[in-house]
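Enquirer: Kindly generate the corresponding structure for this input.
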Amino acid sequence: MRSWPAISHPLRRYPVRPPDSGIARRKSIWERIHLDPWLLGLLLLLMGGGLLVLYSASGQRIDTVIAQAIRFCIAIVVMVVIAQFSPSTFLRWAPLAYGVGLAMLLAVEVAGDVGMGAKRWLVIPGVIRFQPSEMMKLAVPLMVAAYLNRCQLPPRFRDIVVCAVIIGLPVVLTAIQPDLGTSLLVASAAVIVVLLAGLSWRLIGLIGALIAAGLPVLWMNMHNYQRQRVLTFLDPDSDPLGSGWNIIQSTTAIGSGGLWGKGWLEGTQSQLEFLPERHTDFIIAVLGEEFGLVGMLVLLALYVMIVARGLWLATSSQDTFGRLFAGSIILTFFIYVFVNVGMVSGILPVVGVPLPLVSYGGTSSVTLLAGFGILMSIHAHRRLLPR
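Expert: Alright, predicted model coming up:
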């Protein structure tokens, strides 16, 4: 057996292994499969709690819970598979993913399936019904990050213009479905990439001024129900039995839960069906009524831990593409939570954003966990800097 030479030290007289010995540390199972156990555990805990709340919110329908659990399993498999690919693979696939996503959005306009007054879904008969705009939440920031990876940072004005075109095409196609909520989330996910690239305050001010100038144009092109949502946000009591019903019932449900809640399956607003969309967009109101302020704080604390862990993983990347895209994934996840909680509690207009990994839904769950799979891949394949 090789003996290491003794290194002289005034307080230490024993052999020490040289730092450049070349002997690699044995990798753990998590490192071999490119998953982060802490983030994975937090996500599983969130999904488990989501199924518990969904059982109550769905009117105690076990078939709905089973369907959601199957979707979670599919999403987990997708996350694990995606985590095995290197970030360079995602960089190469960015144009293809973006192009396919645009093609599917155009296909929705031509032959999309209509549901609840909107044309948002594509249907493969007997196979799957999915929402292409959900996939653009990943494809658009992926394409923006891939483009900025080739540019000099901070980006110049012409680079910002190119990014605006990349972002604008899918956002417009999504908004005309109509799906204003998803279009804003797609835009925010991509804008985060641009901001993380290091914009000057002058450009940020210019972009802010352009957005402010475009708000009247946006207002004039909004559908009547979208305008009504904004007006209802400003004054919910103006139409308590119509457009203000959702907000009034959700805030009533949350307030009636008090500190500890009424108990699981004991919520009156939800179980008596006063609360609309209680298993999707307004599911946190069910949790607030049945588990009270304490239950909501526990859920929010879980979200905070997921975001904190995700940010820690994102900052470990040493390349531009990894930092930009990983940061966008986790900060967009935070925006989803903030918007949903804000609209249910009445501090934001209702825009139809589900609560991540708690609300009922398949495409959104797969998209979210696919994003976390990319995040874990970026962390697992990071290039370690020499000490």
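
Enquirer: use CA for all of it now, contacts and neighbours both
Expert: OK.

Enquirer: Next SSE downstream of the helix or strand hosting Val81?
Expert: Assigned by DSSP states H and E, Val81 belongs to helix 62-83. Using DSSP H and E, the helix or strand that directly follows helix 62-83 along the chain is helix 87-111.

Enquirer: Give me the distance from that next one to the chain's centre.
Expert: Distance of helix 87-111 from the chain centroid (C-alpha atoms, centre = their mean, to the nearest Å) equals 18 Å.

Enquirer: Check stretch 155-170 too.
Expert: Centroid separation for stretch 155-170 versus its chain: 22 Å, with C-alpha atoms, centre = their mean.

Enquirer: how close does the residue nearest the centre of the chain get to Gly205?
Expert: Taking C-alpha atoms, centre = their mean as the criterion, Phe333 is the residue nearest the geometric centre of the chain, at 3.2 Å. From Phe333 over to Gly205 the distance is 25 Å, taken as C-alpha to C-alpha, to the nearest Å.

Enquirer: ditto for Phe233
Expert: Taking C-alpha to C-alpha, one finds Phe233 at 27 Å from Gly205.

Enquirer: These two: which is more packed in?
Expert: Phe233 (20 against 11; other C-alpha atoms under 10 Å).

Enquirer: Quick one: residues contacting that one.
Expert: The contact partners of Phe233, taken as C-alpha atoms under 8 Å, 6 or more residues apart in numbering, are 244, 346-350.

Enquirer: Filter the residues you listed down to the buried ones.
Expert: Members of the contacts of Phe233 that pass the buried threshold by neighbour count (16 or more other C-alpha atoms under 10 Å) are listed as 244, 346, 348-350.

Enquirer: Pick out whichever of those residues sits closest to Ala118.
Expert: Out of those, the one with the shortest distance to Ala118 is Val350. That distance is 16.0 Å, counting by C-alpha to C-alpha.

Enquirer: Next, the structure of the following sequence, for comparison with the previous one:
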Amino acid sequence: MSNKRFIKNLDLTLVGVTGVILLFSLVMISSASTDYGWWMRLGLDVDKLQEANIFQRLLWMKKEYAVKQFVWIMLGIAAAAAVLYIHYEDWRRYTRHLYVVNVIMLGAVLILGHTAMGAQRWIEIGPFVYQPSEFAKIIIIITMADFLAKKEGQLGNIKELVPTFIFVGVPLLLILLQPDLGTSLVFIAILFGMLFVASSKPFLVVGLFGAGLAGVVGLIWSHLRFDTWIPLHEYQLKRLIIFLDPWSDIQGAGYHVIQSQIAIGSSGFWGKGLLRGTQSFLEFLPIRHTDFIFSVLAEETGFLGAALLLILFGIFLYRGVRIANEAKDMFGTLMATGIVSMITFQILVNVGMAVAIMPVTGIPLPLFSYGGSSMITTMIAIGILLNINMRRQKSIF
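Expert: Below you'll find the model as predicted:
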């Protein structure tokens, strides 16, 4: 394909919005990873820190995380380009192999995995550490899209849906055993999003989701009231429900949520300015460059910056829905649907936990939070969307 035709068939809006979000993320990660202790080690006193302008702060800034994130972005772009090169229909020949690799990869984490922050989710290969459950999201989207496309028109009752639940349940269980509750919830969002499109009776899927949600709420209520068994550790349960009343455990599980609320609530319309967020800079807000990056954004750029990011995400998701709607086959539609479901859920939960309307589950903000595995996975997902869009008409290739 000529370069001119390639550009014509590329969704430039999706590419442009992605680029703006990535640049925005680098700025905020740079700010979020700057800390008071680092500045003091440079020999800067408190008065000088307070008086420093934005240019001085940029010169003194700790740039380690921003540089690493830039490297991840470059690798993600390369991965997206590689995905774009191969016709997405060709992947259907290898979905069984991908599914087996996925299960083996997730199983290996339980045996060879690196433990950090109380969970065994990472695998070390030399100097690199990656999180297989992140890549498992993309694999389950591709393999389930093929699985459901082959059953088109045969998903009209619960009995016909059971094989799909088993199909997703195997890798989902392996992820829960790590334990990684956040990624498990993303899997469920992907499952029901794709089923809603694939099923001949979408309202049946909505009913099953509602029944499942009611069952989980009932199970948690029963545990809290009667101490019945639930398949969660106590710390996981506390993180799930602490957003309902974070002040009940100010120094414990509620600390993150409270500090996030203070950061966002004190920002105003314009924010406090880049590199001037007190909750972030003075390290009151934990894990601010990953889980709570939105809180840093809101504190430093205010309502204006937070609204801008959400608008960008809205445009991104609109393009994803449009690509799903215009795909030339059910396989492409289902893959695009799975990607949109994944990214939508992650945005809702990450932003929601920052403003204390969602549980704290450790789900990153796509394209914005610091992290190599998450960044590369999301960029691969974007490559898939662009691939489906480019080949939406048979006459294109």
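
Enquirer: picking up where we left off before, per the alignment, the residue nearest to the centre of structure 1 corresponds to what in structure 2?
Expert: Using TM-score structural alignment as the criterion, Phe333 of structure 1 maps onto Ile343 of structure 2.

Enquirer: Doesn't its match lie inside a helix?
Expert: Yes - read with DSSP: H, G, I helix; E, B strand; the rest coil, Ile343 of structure 2 is one of the residues of a helix.

Enquirer: if we can go back for a sec, report the mean deviation for the helix holding Val81 of structure 1 after fitting onto structure 2.
Expert: Overlaying structure 2 shows helix 62-83 of structure 1 at a mean distance of 0.6 Å from the equivalent residues (mean C-alpha distance after the TM-score superposition for structure 1).

Enquirer: now that helix and helix 87-111, what's the angle there?
Expert: Comparing the axes of helix 62-83 of structure 1 and helix 87-111 via axes from the mean of the first three to the mean of the last three C-alpha atoms, to 10 degrees yields an angle of 140 degrees.

Enquirer: what packs against helix 62-83 of structure 1?
Expert: Counting by 3 or more C-alpha pairs under 8 Å, 6 or more residues apart in numbering; DSSP states H and E, the packing neighbours recorded for helix 62-83 of structure 1 are helix 37-57, helix 363-380.

Enquirer: what does the last one rub up against?
Expert: Identification of contacts with helix 363-380 of structure 1 by C-alpha under 8 Å, 6+ apart yields 31, 34-36, 71-72, 74-76, 78-87, 130-131, 134-135, 137-138, 310, 313-314, 316-317, 322, 326, 329-330, 333, 356-357.

Enquirer: in structure 2, what residues pair with it?
Expert: For helix 363-380 of structure 1, the aligned range in structure 2 is residues 373-390, judged by TM-score structural alignment.

Enquirer: what do you get for the first one?
Expert: Residues 12-32 of structure 2 are where helix 37-57 of structure 1 aligns, with TM-score structural alignment as the criterion.

Enquirer: Could you tell me how far that stretch lies from the centre of the chain?
Expert: 15 Å.

Enquirer: and if you look at stretch 36-52 of structure 2?
Expert: Averaged over its C-alpha atoms, stretch 36-52 of structure 2 has a centre that lies 34 Å from its chain's centre (C-alpha atoms, centre = their mean).

Enquirer: For it, buried residues please.
Expert: Taking 16+ other C-alpha under 10 Å as the basis for neighbour counts, the residues of stretch 36-52 of structure 2 that come out buried are Trp39.

Enquirer: So what does Lys238 of structure 2 match up with in structure 1?
Expert: Using TM-score structural alignment, Lys238 of structure 2 lines up with Gln228 in structure 1.

Enquirer: before we move on, what about Gly271 of structure 2?
Expert: Aligned by TM-score structural alignment, Gly271 of structure 2 pairs with Gly261 of structure 1.

Enquirer: Can you tell me the element that match falls in?
Expert: Applying DSSP H and E, one finds Gly261 of structure 1 in no helix or strand.

Enquirer: What residues in structure 1 pair up with stretch 297-315 of structure 2?
Expert: Aligned by TM-score structural alignment, stretch 297-315 of structure 2 falls on residues 287-305 of structure 1.

Enquirer: Now that stretch on structure 2. Mean distance?
Expert: Compared with structure 2 after the fit, stretch 287-305 of structure 1 shows a mean deviation of 0.6 Å (mean C-alpha distance after the TM-score superposition for structure 1).

Enquirer: hmm, who's touching that stretch?
Expert: Where contact means C-alpha under 8 Å, 6+ apart, the residues beyond stretch 287-305 of structure 1 that reach it are 42, 46, 53, 253-267, 269, 284, 334, 337.

Enquirer: ok, back up a step: quick check: buried residues in the match of helix 363-380 of structure 1?
Expert: By 16+ other C-alpha under 10 Å, the buried positions in stretch 373-390 of structure 2 come out as 373-390.
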